[in-house]
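S.K.: Next one to model:
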Amino acid sequence: MTTTQSGTTQTGSSVIGGPAQVLTDDEITRFVREQLDARDLDGRSVCLVIPDGTRSCPLPLLLSAVHGALAGRVTRLTALVALGTHAPMDEAHLAKMLGYAVGGLEERYPGMTVLNHEWWDPDTFVSLGVIPSTRIAELSEGRLAQSVDVRLNRAVVEHDVAIVVGPVFPHEVVGFSGGNKYFFPGVAGQAIIDLSHWLGALITSSEIIGTRGITPVRALINEAAAMIPSEKLALCVVAQSGTGALHAATFGDTESAWAAAADVAAETHVRYLDAPVTRVLSIIPEKYEDIWTGAKGFYKLEPVVADGGEVIIYAPHITKISETHPEIYEIGYHCRDYFVKQWDLFSDVHWGVLAHSTHLRGAGTWDAEHGERDRVRVTLATGIPEDVVRKANLGYLDPSTLDVAAFEADGETFVVPNAGEVLFRLR
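M.R.: Predicted coordinates for the structure are as follows:
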């Protein structure tokens, strides 16, 4: 086994592990304990902001370590699931994700409360204030200029300390996920979600995904996070995609810990091809239960597909486009310019829905004379009925006729198992 490295970054966050390493459970537990022991948390209330089931992350290990370090020290411990606008997690899903028997939360994590982010309930939120339009114009580099009410789940504000606990991956909206993104959009109100996602869509997924450093969307998120009155810390991890193993863990404030983890993720979760491919078979794991989340299997592959090529999303288990966003069934999937150049028709649709639409359709153009011309074809081989798929402006392939082995052997198809977390780029 590779010797584990640990230390402190120039910005002050602590780091254990690295791109070529795999940490043991004992190393992770010890690291978490050391970091939390060194913090002034006695007699304070703590809100842990954690991912939902769509991320590879050994949450039982991490939460057990955090709980072990904080139980008896803090006055209140709450774990808040950062759903964004994903479907809520029921008891069975929460138990599986957090590693306890159904009904056995108190036995596994005595004294800890677990909450879904109830984004559909207005009483969930408290306003932190308004970011004015002039500042939005600066942060977005001139792409948008409107004020936004920054609303956040009140559970974060009603605790003394908020600790983000979760993984960092290349991300289609912000560049790399994690850090303050767990607040915005993770447990945020609709307005800031829509604004941040539409900003990412204007830049385009293929342009921003896997971009290191402070992208315009990350700058907006950090601006909003600075308004949170609670102390903000982060335990960021870089997971081995599809497994419970960790390459690295970082701890510190939400910006420096995120940056250190993103540096590792940029080496472990970005792979390079020498030449573009004409067809991709993107095999979607079952943790993605609809296209709204499973579309990551397109985002992470679009950059390596040749003009005129095709991405086949293979997910027989997926039977719906979205459980929580019916608007997508009406507008379908289109490139950015389809909406921007017909803005009077679409400006009232949630911008987060428009953003998702453009992310899955990919790069393209639209004008009144020629209509929409998309760079690549997107085909769904899922359990969604053909008429629904075609109405959404996507191609259809009957999943029962798809032979993965034949695609692997044809010499023309790039087959990607467990798609959705590793980003592929051209050198």
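
S.K.: Please make it C-alpha for all contacts and neighbour counts, starting now.
M.R.: OK.

S.K.: The residue most central in space within the chain and A259, how far apart?
M.R.: Nearest residue to the geometric centre of the chain (Cα atoms, centre = their mean): S177, 5.5 Å. When distance is defined by Cα to Cα, to the nearest Å, S177 is 10 Å away from A259.

S.K.: Tell me who's in contact with the nearest residue in space to W351 that is not next to it in sequence.
M.R.: If you skip the residues right next to it in sequence, W351 has D194 as its closest partner in space, 4.7 Å away by Cα to Cα, 6 or more residues apart in numbering. By Cα atoms under 8 Å, 6 or more residues apart in numbering, the residues touching D194 are 350-353.

S.K.: Please give the structure of this sequence too, so both can be compared:
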Amino acid sequence: MKVTLPYGGEKVSFEVDDDRFVKMYDPVHTPPAPDFAAEIERALDHPVGTPRLEEMITPDMRVNIIVDDGSRPTPIGRILPIVLARLEAIGVRDENICIIVALGSHRHMTAQELAERVGEQVYARYEVVNSEFRDPDKLVFLGKTSDGVDIYAYKRVMEADIRIGIGNLVPHPVMGWSGGGKILYPGVAGEDTVSYFHLKASLYNENLFGNSASPVRTMMEGWVDTIGLDFIVNTVLNSDLEMCHAVAGHYVHAQRAGVELAKHVLGCKVEKRVDVVVVSGYPADQDFWQSPKGMYAAEHALKGGSGGTIVLVSPNYEGVGPHPEFLQMMGRDDGDEIVKGIFDGAPCEGDALAIAVGNSMSKMRRRRRLVVVSNGVSPEEMALCGCRHYPVEALQQAVDDAMAQYPDATVAAVSNGAETFLYQA
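M.R.: Coordinates of the predicted model:
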């Protein structure tokens, strides 16, 4: 049979014998909400765990709205006008509203990209800025966590009476699920704070993708308490990136309610584990910093706790991404020792965030055989991180070679790998 997967804006295919192919793990299509604006309004009128915005905000307040960046599919440009209309009705002045794009550790968005992200009319009317995670002059110290970690965040985020976060709910390799407080942490935290958090998370030796009880999220939410997030709006999109549900309210309680909805939209039951999973990194496929989310999703369909092969198909248009050092760390086996040494006071030599993410991914590399099919990264780069590389034109060869590693190999595929929640029957 012929199996077709997204490769950025294109489609690529491979063939496999019918008796070897188990399933295309795509969630059952959920139709979008019949009226986008009405669904957002409904969520705003019935927040989970907080009063309505109209009960929280007065006309003299300064309001910061924190939104995710262009690496996420959240329909920010359609949500913002609805939220801003509410603020206008309350009487909040335009000059008291700032829209902050939470970059985490991603590159700054250009003026054109910002305008496209929030909408031309919103960009022309309100102040829209990128967050800053590296420049110490633009960060503010907010205190320490319970285990003594300094918390820094983008200064502009704190210059408000009310903070509203807007994001989307999808499975996440570390947090279990995105959304909620993640828009602040790591969204607008300082680089050292983000790095420390990821370093701690890298010591977990398990795949937390889709785990709604992720201990890393629990830790993160304790840190968000220090920054303060008053209200969220989170969406659930189907595999066509159409909005099915929206939730609003408290960054913990509303996020949890949204995750339960997202599981039904993005979830797909694994009925039989296989030897080889071929997964598209779509829609998080702009670089190799993002596209391995597909690997985390795919692992849940492989046999056992180790062994098996994941074949990631992704264009990686922007190459390796913003933290190229993580490739070398992913290829090492002593990451835990390096991370623990940093915690014990050893100097951090290099990009701490790259060390953390590379250490997390190295554990998957040691559990599974990893193959990358992409024209956006090179064989030399993939050799550094312990992945076998094929150009996209050789997808069929990549699948055939992977199957050849196992007697009577069985194969499955995932076409929306970065956002599909695979769970066991």
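
S.K.: Quick one: the contacts of D194 of structure 1 as JSON lines, columns for secondary structure too.
M.R.: As requested, the contacts of D194 of structure 1 are exported to JSON lines (DSSP: H, G, I helix; E, B strand; the rest coil):
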{"residue": "H350", "secondary structure": "coil"}
{"residue": "W351", "secondary structure": "helix"}
{"residue": "G352", "secondary structure": "helix"}
{"residue": "V353", "secondary structure": "helix"}
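
S.K.: average distance between the one helix or strand E330 of structure 1 maps to and structure 2?
M.R.: According to DSSP states H and E, E330 of structure 1 maps onto helix 327-331. Per the superposition on structure 2, helix 327-331 of structure 1 and its aligned residues are separated by 3.0 Å on average (mean Cα distance after the TM-score superposition for structure 1).

S.K.: And the contacts of the helix or strand following that helix?
M.R.: Downstream of helix 327-331 of structure 1, the first helix or strand assigned by DSSP H and E is helix 336-340. For helix 336-340 of structure 1, contacts defined as Cα under 8 Å, 6+ apart pick out 201-202, 204, 345-346, 354-355, 358, 363-367, 372.

S.K.: Check which helices and strands whichever helix or strand comes after helix 336-340 of structure 1 sits against.
M.R.: Counting by DSSP H and E, the next helix or strand C-terminal to helix 336-340 of structure 1 is helix 343-346. Of the remaining helices and strands, none touches helix 343-346 of structure 1 by 3 or more Cα pairs under 8 Å, 6 or more residues apart in numbering; DSSP states H and E.

S.K.: list the buried ones in helix 343-346 of structure 1?
M.R.: Residues of helix 343-346 of structure 1 classed as buried by neighbour count (16 or more other Cα atoms under 10 Å): none.

S.K.: distance of E286 of structure 1 from D160 of structure 1?
M.R.: From E286 of structure 1 to D160 of structure 1 the distance is 37 Å (Cα to Cα).

S.K.: of these two, who's got more company?
M.R.: A direct count of neighbours by other Cα atoms under 10 Å for E286 of structure 1 and D160 places D160 higher, at 19 against 14.

S.K.: Okay, strands next: where are they in the stretch 1-150 of structure 1?
M.R.: Assigned strands in the stretch 1-150 of structure 1, in chain order: 6-8, 14-17, 45-50, 76-81, 112-116, 125-131, 148-153 (criterion: DSSP state E, counting those that start in this stretch).

S.K.: ranking those by burial, who's on top?
M.R.: Comparing the strands of the stretch 1-150 of structure 1 by mean neighbour count (mean count of other Cα atoms under 10 Å), strand 45-50 comes out on top with a mean of 24.

S.K.: ok, average deviation of it from structure 2?
M.R.: Here strand 45-50 of structure 1, set against structure 2 after superposition, deviates by a mean of 0.9 Å using mean Cα distance after the TM-score superposition for structure 1.

S.K.: Serialize the strands of the stretch 1-150 of structure 1 to TSV and add fields for distance to E302 of structure 1.
M.R.: Below are those laid out as TSV (distance: least, Cα to Cα, whole Å):
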stretch	distance to E302 of structure 1
strand 6-8	35
strand 14-17	30
strand 45-50	28
strand 76-81	29
strand 112-116	32
strand 125-131	33
strand 148-153	31
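
S.K.: looking at those, which is closest to H247 of structure 1?
M.R.: Of all these, strand 14-17 sits nearest to H247 of structure 1, with 5.8 Å by Cα to Cα.

S.K.: Report all helices and strands that the closest one contacts.
M.R.: strand 6-8, strand 246-253.

S.K.: which residues sit against that strand?
M.R.: 4-9, 23, 31, 35, 247-252, 257, 260.

S.K.: can we see that at 10 Å?
M.R.: Residues outside strand 14-17 of structure 1 that contact it (Cα atoms under 10 Å, 6 or more residues apart in numbering): 2-9, 23-24, 27-28, 31-32, 35, 235-238, 246-253, 256-257, 260-261, 264.

S.K.: Between the contacts of helix 336-340 of structure 1, which sits nearest L59 of structure 1?
M.R.: Once Cα to Cα is applied, the member of the contacts of helix 336-340 of structure 1 that ends up nearest L59 of structure 1 is A355, at 29.0 Å.

S.K.: what's that closest one in contact with, if anything?
M.R.: A355 of structure 1 is in contact with 173, 194-202, 204-205, 333-336, 339, counting by Cα under 10 Å, 6+ apart.

S.K.: hmm, try it at 7 Å
M.R.: A355 of structure 1 makes contacts with 197-198, 201, as judged by Cα atoms under 7 Å, 6 or more residues apart in numbering.

S.K.: What of R377 of structure 1?
M.R.: By Cα under 7 Å, 6+ apart, the neighbours of R377 of structure 1 are 308-311.

S.K.: from the residues you listed, which ones fall inside strands?
M.R.: Counted as lying in strands by DSSP state E, out of those, are 308-311.

S.K.: quick one: which of those residues is nearest I136 of structure 1?
M.R.: I136 of structure 1 lies nearest to V311 out of these, by Cα to Cα, at 34.8 Å.
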